[in-house]
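S.K.: quick one: sequence and predicted model below, then my questions.
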Amino acid sequence: MVTAESIEHSIKATLPCTWIRVEGDDGHHFSAVIVSESFQGKSIVGQHQLVYQALGERMREEIHALSMKTYTPEQWEAARTSN
């Protein structure tokens, strides 16, 4: 069964993350917040594509749904301080 921890591990193994949190406990539907320098200069679609690439076949075979919010470190800091 897929776990939030296993998804987090797969993402971190491929994508350098400043901060990451994956949640979900039904084995199929997950949500994630991912902060990475690799997102710099990329559109939201481009950022999400990097995450999908990091997960590879797991997205097609094991993970039914993954909603995510992606940020560069600068965007993350701005979002955290504006709340």
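M.R.: That came through fine. Here the structure is a predicted model, which means the values were calculated and not measured.

S.K.: going forward, measure contacts and count neighbours with C-alpha atoms only.
M.R.: Will do.

S.K.: what secondary structure does the residue nearest to the spatial centre of the chain sit in?
M.R.: The chain has Ile34 as the residue nearest its centroid, 4.4 Å off, counting by C-alpha atoms, centre = their mean. Under DSSP: H, G, I helix; E, B strand; the rest coil, Ile34 falls in the strand class.

S.K.: that one and Ser10, how far apart?
M.R.: Noted for Ile34: a distance of 12 Å to Ser10, by C-alpha to C-alpha, to the nearest Å.

S.K.: pasting the second one now:
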Amino acid sequence: MPMTVETLHAHLAEAFPDAEIAIDDLAGDGDHYRARIVSNAFQGLPRVRQHQLVYAALKGKMGGELHALALETSIPAAGG
């Protein structure tokens, strides 16, 4: 069964409570999403490690309930 946007958002918000999170359903099928996550949790981490943190937040659902997830991770802009 596909993962809903609400469920995906809940997993990400739980793991990154300070984050600005935007999710797009790329195919309209609940299986292919793009998530943009802006969080201080990514400060000083290489992009690969940032993405590993996101996958860990999904608690093993990646590849099962969630087929594809395009990630854009970043830290908040200074002063903003």
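M.R.: Nice, thanks for sending it over. All of these numbers come straight from a predicted model, not from anything done at the bench.

S.K.: hang on, the earlier thing: dump the residue contacts of the equivalent of the residue nearest to the centre of structure 1 over in structure 2.
M.R.: In structure 2, Ile34 of structure 1 lines up with Ile37, judged by TM-score structural alignment. Contacts for Ile37 of structure 2 were tallied using C-alpha atoms under 8 Å, 6 or more residues apart in numbering; they are 19-22, 71-74.

S.K.: quick one: which of these sit in strands?
M.R.: 20-22, 71-74 (DSSP state E).

S.K.: and these, which two are furthest apart?
M.R.: Glu20 and Leu71 (13.3 Å; C-alpha to C-alpha).

S.K.: hey, what's in contact with both of those two?
M.R.: 36-37.

S.K.: quick one: map Ala10 of structure 2 onto structure 1.
M.R.: So Ala10 of structure 2 corresponds to His9, using TM-score structural alignment.

S.K.: distance check, that match against Glu57 of structure 1.
M.R.: From His9 of structure 1 to Glu57 of structure 1 the distance is 15 Å (C-alpha to C-alpha).

S.K.: quick one: which of the two has more around it?
M.R.: Applying other C-alpha atoms under 10 Å to His9 of structure 1 and Glu57 shows that His9 carries more neighbours, namely 15 against 11.

S.K.: okay, the contacts of Ile37 of structure 2 in CSV with neighbour count and distance to Gly64 of structure 2 next?
M.R.: Listed next are the contacts of Ile37 of structure 2 as CSV, based on neighbours: other C-alpha atoms under 10 Å; distance: C-alpha to C-alpha, whole Å:
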residue, neighbour count, distance to Gly64 of structure 2
Ala19, 19, 25
Glu20, 15, 25
Ile21, 16, 22
Ala22, 13, 21
Leu71, 17, 17
Glu72, 14, 21
Thr73, 18, 22
Ser74, 19, 26
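
S.K.: nice, that's everything, thank you.
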